[in-house]
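*Asks:* Build the 3D model from these lines:
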Amino acid sequence: MAASLAPERRALVPSGVSGMSRAERLCVATGVFLCLSGLVHLVVFLVDGGPWYGPVSWRKPVTFGLSFGLTLIAVTWVTSYLRIGARRRAALLVVFAADCVVEVAGITLQAWRRVPSHLNTETPFDTAVAMTLAVGGGVLVVVLSAFAAAAFRRRPGGPPGMVLALRSGFAILMVALLSGAAMIARGVVLSRTGHQQAAYDSTASLKPLHGVSLHAVLVLPALVLLLARTSWSEVARQRVLYAAVGAYAAAVLVAGIRVGLTW
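*Replies:* Prediction:
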């Protein structure tokens, strides 16, 4: 009973750091660390220079550090509104946090070694790193799909509009996961058939779709909380939220059409 009531309490009264569970504090701290890692590597890029794009660049530890850090913090926050058992949620969050660290660490390591991180099978070590990142991607899909299923299985808690924001955010997040899996799958096929450079180039068309759809699960729930602090009527807040969801969906659709035209 206590676990089922937790989302309602947390939706109405911000708990702050002191009210977080141990798993939540661990995940938020890890997310902050990953974001700092991304910012540090941005400084490294500014000092060291080199290309921003391409399979070997400082862009990858920057963008992956920031993206994984923000996503981990966002997922830790938004899943507090889900009606899911406390132990199950904590276990999923810890696995997700560990996987985020492994992904960013592998990408960062290869950036410092000045070799590609994904789809790189040039040496046994590079192959091991690439396979670890691929398996880690599979773990991400499983964990986030479990949270998405929980969002649709039982009505989440939170202020008015949070149900739509969470379900829309997780649905769009699934697009990000599928596009990421498609990038890896296509690249692996090309790599194993002897087209290594084509494997690296093949991910370019899917990156905008992947990037656009990745953070809806943070943006839309955050918008709900911002709207809840305004003096606008519920109807006005609802219209703004509907417009935001529609705009996000349209952006994902446009990115998807671009993929279809270049795939």
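
*Asks:* from here on, contacts and neighbour counts on C-alpha atoms
*Replies:* Will do.

*Asks:* State the distance from the residue lying closest to residue 40 once chain neighbours are set aside to residue 250.
*Replies:* Leaving aside its sequence neighbours, residue 40 sits nearest to residue 62 (CA to CA, 6 or more residues apart in numbering; 7.8 Å). Counting by CA to CA, to the nearest Å, the gap from residue 62 to residue 250 is 27 Å.

*Asks:* higher neighbour count, those two?
*Replies:* Counted by other CA atoms under 10 Å, residue 62 and residue 250 do not tie: residue 62 has more neighbours, with 25 against 12.

*Asks:* State the helix or strand in which that one lies.
*Replies:* helix 59-78 (DSSP states H and E).

*Asks:* now stretch 136-155: how far from the chain's centre is it?
*Replies:* Stretch 136-155 sits 12 Å away from the centroid of its parent chain (CA atoms, centre = their mean, to the nearest Å).

*Asks:* any chance you could map the helices in this protein?
*Replies:* 2-12, 22-48, 59-78, 86-113, 124-153, 162-192, 196-201, 207-214, 216-228, 234-262 (DSSP state H).

*Asks:* Buried deepest among these, which one?
*Replies:* Highest mean neighbour count of the helices of the chain: helix 59-78, a mean of 23 (counted as mean count of other CA atoms under 10 Å).

*Asks:* Quick one: list the elements packing against it.
*Replies:* Using 3 or more CA pairs under 8 Å, 6 or more residues apart in numbering; DSSP states H and E as the contact criterion, the neighbours of helix 59-78 among helices and strands are helix 22-48, helix 86-113, helix 216-228.

*Asks:* one more, for comparison:
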Amino acid sequence: MTTTTARTGRQRRHRPLLTLTAAMAVLALVTAAGLAVDDRTLLGANVWLKPFKFAVSFAVYGFTLAWILSVLPRRSRLAEWSSTVIVAVSVVEVAIITFQAARGHRSHYNDTTPFDSRLWSIMGASIMVLFVAHLVVAVVALRQRLPDRVAAYGIRLGLLLALLGFLAAIPMVMSTDTGIDGISGAHAVGVPDGGPGLPLTGWSTTGGDLRVGHFIGMHGLQALPLLAFLLTRTRLGTSQSTRLLLTAASAYAATVAIVTWQALRGQPLLAPDAATLAAAGAVVVATLIAGTLIVRSARVG
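*Replies:* This is a model prediction of the structure:
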């Protein structure tokens, strides 16, 4: 990155996103302290675990978006405005999650009382607004020409994979028959929410869990730009690097689809059946073959 580009990036730092990042980092520390001193549990997990995870997630998300806006070659007021909307709805989302955790109540899918139902409705609307605002930022990034093609591919593909992560969460709110009064949605499939789960993530070890695909997809926003950065440090040319990025993004999207399909069949992440293993194996083999051919073409060239 040239000195001029770096200076332009500093001048176009999106302060609301950076403020969100800092606020979420502070909240992560506060909720981490809550994990240490408050032994209350909800659905088998400490009440402060969910706000802690969301605080970390939004801190990473906000920082990544702020960086993306800073490296776009042209300032986009539409993208900046959409990012400010993202900040607003993110604050609403995390505030409700934290408030409900402090009360010892569920935040997601909770229609137990009119007040809980209203909070859940606000959260649902906030996520829809966040999705649309993120889509706007993705479209702006797709339309602008970044001077570094490899970085451009990494940013664009990362933004698109995050959109896929949003879509992977849709089945969570489509389950209305959970068997629990006042609960209209679930993370788990085939078993109630709150059963045995993996450490920290809480992903079900006895049934399917739709959070897996959502998590993997959302973090494509960081994974693809990082891969692009690493590829620029190799001897591969621009053409080979971009083809490798497209191959990696395809494999990443296929992974999101496979783990979501696995979850929808009520299957734990760590207990895949033959069909899931076959699908995953096909993706791995196809990715390795494509990657090998791309690298060999670079050596021949």
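
*Asks:* Show me what the residue nearest to residue 40 of the first structure lines up with in the second structure.
*Replies:* Residue 62 of the first structure maps onto residue 52 in the second structure, with residues paired by TM-score structural alignment.

*Asks:* Could you do residue 133 of the first structure as well?
*Replies:* With TM-score structural alignment defining the correspondence, residue 133 of the first structure maps onto residue 123 in the second structure.

*Asks:* ok, its match touching residue 93?
*Replies:* Yes. Between residue 123 of the second structure and residue 93 a contact is recorded at 5.5 Å, counting by CA atoms under 8 Å.

*Asks:* From residue 163 of the first structure, how far out is the residue nearest to residue 40 of the first structure?
*Replies:* 32 Å.

*Asks:* do residue 76 of the first structure as well
*Replies:* 16 Å.

*Asks:* again with residue 205 of the first structure
*Replies:* 32 Å.

*Asks:* Run a quick check on residue 258 of the second structure versus residue 277, I expect a contact.
*Replies:* No. Residue 258 of the second structure is beyond contact range of residue 277, at 9.5 Å (criterion: CA under 8 Å).

*Asks:* follow-up on the earlier one: please list all residues in contact with the residue nearest to residue 40 of the first structure.
*Replies:* Neighbouring residues of residue 62 of the first structure by CA atoms under 8 Å, 6 or more residues apart in numbering: 37, 38, 39, 40, 41, 42.

*Asks:* which of the residues you listed lies closest to residue 183 of the first structure?
*Replies:* residue 38 (22.2 Å; CA to CA).

*Asks:* Residue 59 is in contact with the closest one, correct?
*Replies:* No. Taking CA under 8 Å as the definition, residue 38 of the first structure is not a contact partner of residue 59, at 9.0 Å.

*Asks:* got a list of what the corresponding residue of the first structure for residue 25 of the second structure touches?
*Replies:* Using TM-score structural alignment, the equivalent of residue 25 of the second structure in the first structure is residue 35. Residue 35 of the first structure is in contact with 65, 66, 67, 68, 69, 70, counting by CA under 8 Å, 6+ apart.

*Asks:* Considering those, which are maintained in the second structure?
*Replies:* Using both residues aligned by TM-score structural alignment, their matches' CA atoms under 8 Å, the second structure keeps these contacts from those: 65, 66, 69.

*Asks:* How much space separates the closest residue to the first one other than its chain neighbours from residue 256 of the first structure?
*Replies:* In this case it means residue 65 of the first structure. Spatial nearest neighbour of residue 65 of the first structure, excluding adjacent residues (CA to CA, 6+ apart): residue 38 at 4.3 Å. Distance of residue 38 of the first structure to residue 256 of the first structure, computed by CA to CA: 27 Å.

*Asks:* now do the same end-to-end measure for stretch 108-121 of the second structure.
*Replies:* Length of stretch 108-121 of the second structure, first residue to last, CA to CA: 9 Å.

*Asks:* Compile the kept ones among the contacts of residue 35 of the first structure into a markdown table and extend it with columns for distance to residue 12 of the first structure.
*Replies:* Formatted as a markdown table, these follow (distance: CA to CA, whole Å):
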| residue | distance to residue 12 of the first structure |
| --- | --- |
| 65 | 31 |
| 66 | 29 |
| 69 | 25 |
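
*Asks:* Need the residue closest to the centroid of the second structure.
*Replies:* The centre of the second structure sits closest to residue 218, judged by CA atoms, centre = their mean, with a distance of 1.9 Å.
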